[in-house]
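In: build the 3D model from these lines:
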Amino acid sequence: MTIRPLSQDDLPEVLDIECQGYSFPWSESVFRGCFRPDYRLWALEMCDRLSGYAVVAYMAGEAHLLNLCVAASQRRSGAGRRLLRHLVAESARDGMSQVLLEVRDSNTGAMNLYASEGFSVIGRRPGYYPGGREREDALVMALSFDSRCDSPGPP
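Out: Okay, the predicted model is just below:
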């Protein structure tokens, strides 16, 4: 597995993976709008093939994970965890104070991944995601880089 910056040339494969992963996928124009200086876009390759991607916006000293998706054939292989760890490390290296994200209330697999990497639920956004007949809530999760430091023990 290798991780590199995503390029606009990757968009056909990105859109294919996006449609595999989401009932309401982002459009090509949304992805194209993310190629800007305050965003970081990461591509995960396995066997020289794009297998996942992440889109992170840097705003007010915080990294906001907007989209992380792995090809259906690569799910549960550790690919998503590898991509998540990479974007967290890069965000810390770039001086961000924390990583924030929203996750569908029904997406227990993703919530478990984020929790196992140290993210905690800090809020809820009612009706955040489009759904069938009704919209679905999002849980807001955060990983603060300050909280990752070891606190001193008792004197």
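In: contacts, neighbours, all on C-alpha from now
Out: OK.
In: quick one: residue 134 and residue 25, what's the gap?
Out: Per C-alpha to C-alpha, to the nearest Å, residue 134 is found 17 Å from residue 25.
In: the residue nearest the centre of the chain in helix, strand or coil?
Out: For the chain, the residue nearest the mean C-alpha position is residue 68 (3.6 Å; C-alpha atoms, centre = their mean). With DSSP: H, G, I helix; E, B strand; the rest coil as the basis, residue 68 sits in strand.
In: again with residue 35
Out: Here residue 35 is recorded as coil under three-state DSSP.
In: for the residue lying closest to the residue nearest to the centre of the chain once chain neighbours are set aside, what are its contacts?
Out: Nearest residue to residue 68, sequence neighbours excluded (C-alpha to C-alpha, 6 or more residues apart in numbering): residue 54, at 4.3 Å. When contacts are counted by C-alpha atoms under 8 Å, 6 or more residues apart in numbering, residue 54 touches 41, 42, 43, 65, 66, 67, 68, 69, 83, 84, 87.
In: structure for this one too, so we can compare:
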Amino acid sequence: MSAAVLSAPLAEPAPLAAAQAIEARFEPMTLERLDAVLAIEQAAYSHPWTRGNFADTLAAGHQAQCLLADGELLGYFVAMPGFQEVHLLNITVAPAFQRQGWALVMLDALALWSRGQGAEWLWLEVRIGNARAQKIYLKRGFARVGVRKGYYPLGHGEREDAVVMSLRLLEQV
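Out: Okay, here's the model as predicted:
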């Protein structure tokens, strides 16, 4: 995915002013960006990915993109291509930029890239307790297709189920 410039309205425009647009672009996630990625990951999750998780996914050649605006990291996603499908492994918006539409921008970019790879399906798992994320996925056309029991760690030896969701990327023939 090459750098692309995108814009999204600010969530809370200034009083009596029209919504401003922020220009953002995608750039590949690199080892040099991992400190910034990890800072967001640790701020956003109770059980964040580790530096090793990100380094491994980069070494494996997974699709890993950072969304940047004015030199600041807004968010990122990591996806693993497979045969006629792509599996979203991680999508995160920096807490300071949540509820501004950036998750939708990243999902749209991922879907576009996936279609370009010939994928017919986009798959993901989301914590069963993460209703906000599920709402975002449903808004983009994902469907709930199953549950993975005990998929996510909760702490103290407990586990949380994951909702499996999929999005059909290609029109049915």
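In: can you calculate the TM-score here?
Out: After superposition, the two chains reach a TM-score of 0.91 (TM-score structural alignment, normalised by the length of structure 1), with 149 aligned residues with a C-alpha RMSD of 1.4 Å.
In: tell me which element the residue nearest to residue 68 of structure 1 is part of?
Out: Per DSSP states H and E: residue 54 of structure 1 is located in strand 49-59.
In: can you pull the buried residues of that strand?
Out: Across strand 49-59 of structure 1, burial judged by 16 or more other C-alpha atoms under 10 Å covers 50, 51, 52, 53, 54, 55, 56, 57, 58.
In: that one: average distance to aligned residues in structure 2?
Out: Its matched residues in structure 2 lie on average 0.7 Å from strand 49-59 of structure 1 after superposition (mean C-alpha distance after the TM-score superposition for structure 1).
In: what range in structure 2 matches that strand?
Out: Counting by TM-score structural alignment, strand 49-59 of structure 1 falls onto residues 72-82 of structure 2.
In: could you do stretch 17-34 of structure 1 as well?
Out: Alignment of stretch 17-34 of structure 1 against structure 2: residues 40-57, by TM-score structural alignment.
In: list the buried ones in the matching stretch?
Out: Applying 16+ other C-alpha under 10 Å to stretch 40-57 of structure 2 flags 40, 41, 54, 57 as buried.
In: same check on stretch 108-118 of structure 2?
Out: Within stretch 108-118 of structure 2, the residues that count as buried by 16+ other C-alpha under 10 Å are 109, 110, 111, 114, 115.
In: just to check, residue 123 of structure 1 is in contact with residue 140?
Out: Yes: between residue 123 of structure 1 and residue 140 there is a contact at 4.9 Å, judged by C-alpha atoms under 8 Å.
In: more neighbours, these two?
Out: The neighbour comparison of residue 123 of structure 1 against residue 140 (other C-alpha atoms under 10 Å) goes to residue 140, with 18 against 12.
In: map the more buried one across to structure 2 for me.
Out: In structure 2, residue 140 of structure 1 lands on residue 164 (TM-score structural alignment).
In: just the element for its match, please.
Out: In the assignment (DSSP H and E), residue 164 of structure 2 maps to strand 158-168.
In: now do that strand: distance to the chain's middle.
Out: Taking C-alpha atoms, centre = their mean, to the nearest Å, the mean C-alpha location of strand 158-168 of structure 2 is offset from the chain mean by 14 Å.
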